[in-house]
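S.K.: Compute the structure for the input listed below.
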Amino acid sequence: MKGNFVLLRAGQLRLVVPQDDMGVARYIDAGEGDDCFALSDTMKLLPHRPPGRFIAAEFNGEHAGAPWCWDELRVLIDVELHAIPVPRALVSGNTPVKAYVEVDGELAFLCDAASLCGYALAEA
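M.R.: You can find the predicted model right below:
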């Protein structure tokens, strides 16, 4: 796979999504960001934004307009990623993750925004 992607980190969770799936991103000032969705390390919604999450980013598409908060957001321009399928025994029917990639020596799950949002919001 070659193209533009965005690496998102929430705690130990690292995700790579197509850049086209991402909308506006901004820094969260102290005292704001309570309207952001926040993911745990296991892709479950958290009840509140963790204090260290200082980036709010929206996804494009069906879930546009709802900010999600992240510890890190990094744009990967014109990169070649080698997707490795997650073993079938580890994939449930509704998981948004079917593969992972290596970025700078660390693993990140490959997914798209629609699947990620659908999964996280359905689990809430």
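
S.K.: all contacts plus neighbour counts: C-alpha atoms, from now on.
M.R.: Noted.

S.K.: What number of residues are in the vicinity of the closest residue to residue 25 other than its chain neighbours?
M.R.: Closest residue in space to residue 25, ignoring its immediate chain neighbours: residue 57 at 4.1 Å, by Cα to Cα, 6 or more residues apart in numbering. Number of residues near residue 57 (other Cα atoms under 10 Å) recorded here: 23.

S.K.: one more to put side by side:
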Amino acid sequence: MKTRLWLTALLIPIFGYASYFSDGMRAYRTGNYTEAKKLFEQAIEEDGAEQARFFLGLLYLDGKGVDRNLHAAKQFLQKAADIGNARAKCYLAKVYLQQKKPDKQKALKLLKEGLDAGADECSAIAAAYKIPL
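M.R.: Coordinates of the predicted model:
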């Protein structure tokens, strides 16, 4: 009986962690972006789910469930890229290309890094902005 209680106590935090991020992903995939934003923020704050930053960055980049905000998108995507999310580099490059003063040098560097790390989105973003890789 004690073993079962100990195991249950050990697994509860794991299920809690999966819940906010998983629920956020479910909301994101079904187009409930306002709910996804809230859940991703909870996943970061309460569970340390750093990959949720990538999806928050996408929400701000595209203005889904939030007002479009390139500054916020840049912050979230940069943090995601810093922890190794290759896809974040692709979308961070897109932020640099959409700024009032586009920075094509930084964008190109990020696109190449993301592509080298296996993020195919970088090719599509480069093509959309007519940037040869």
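
S.K.: Report the TM-score for the pair.
M.R.: The TM-score (TM-score structural alignment, normalised by the length of the first structure) is 0.21; 48 aligned residues with a Cα RMSD of 4.7 Å.

S.K.: one step back: list the residues that contact the residue nearest to residue 25 of the first structure.
M.R.: With contacts defined as Cα atoms under 8 Å, 6 or more residues apart in numbering, the neighbours of residue 57 of the first structure are 22-26, 67-70.

S.K.: What separation do you get for it and residue 107 of the first structure?
M.R.: 21 Å (Cα to Cα, to the nearest Å).

S.K.: cool, and residue 55 of the first structure?
M.R.: According to Cα to Cα, residue 55 of the first structure stands 21 Å off from residue 107 of the first structure.

S.K.: Settle it for me: which of those two has more neighbours?
M.R.: Comparing residue 55 of the first structure with residue 107 by other Cα under 10 Å, the one with more neighbours is residue 55, at 20 against 14.

S.K.: Just give the nearest non-adjacent residue to that one, would you?
M.R.: That would be residue 27: by Cα to Cα, 6+ apart, it lies 4.6 Å from residue 55 of the first structure.

S.K.: Specify the local secondary structure of residue 114 of the first structure.
M.R.: Assigned by DSSP: H, G, I helix; E, B strand; the rest coil, the conformation of residue 114 of the first structure is helix.

S.K.: Name the nearest residue to residue 22 of the first structure, ignoring sequence neighbours.
M.R.: Distances taken as Cα to Cα, 6+ apart put residue 59 closest to residue 22 of the first structure, at 4.5 Å, once the chain neighbours are dropped.

S.K.: Which of the contacts of residue 57 of the first structure has the largest number of neighbours?
M.R.: residue 69 (29 neighbours).

S.K.: could you measure the nearest residue to that one once chain neighbours are set aside against residue 101 of the first structure, distance?
M.R.: Using Cα to Cα, 6+ apart and skipping residues adjacent in sequence, the residue nearest residue 69 of the first structure is residue 56, 4.4 Å away. In this view, residue 56 of the first structure and residue 101 of the first structure are 24 Å apart by Cα to Cα.

S.K.: Would you mind telling me which of the two has more residues around it?
M.R.: Neighbour comparison, residue 56 of the first structure and residue 101: the larger count goes to residue 56, with 24 against 18 (by other Cα under 10 Å).

S.K.: now the strands: where do they sit in the first structure?
M.R.: Assigned strands in the first structure, in chain order: 2-10, 13-18, 22-27, 55-59, 67-70, 72-80, 84-85, 99-103, 106-110 (criterion: DSSP state E).

S.K.: what about the residue nearest to residue 22 of the first structure, neighbour count?
M.R.: When neighbours are defined as other Cα under 10 Å, residue 59 of the first structure has 23 of them.
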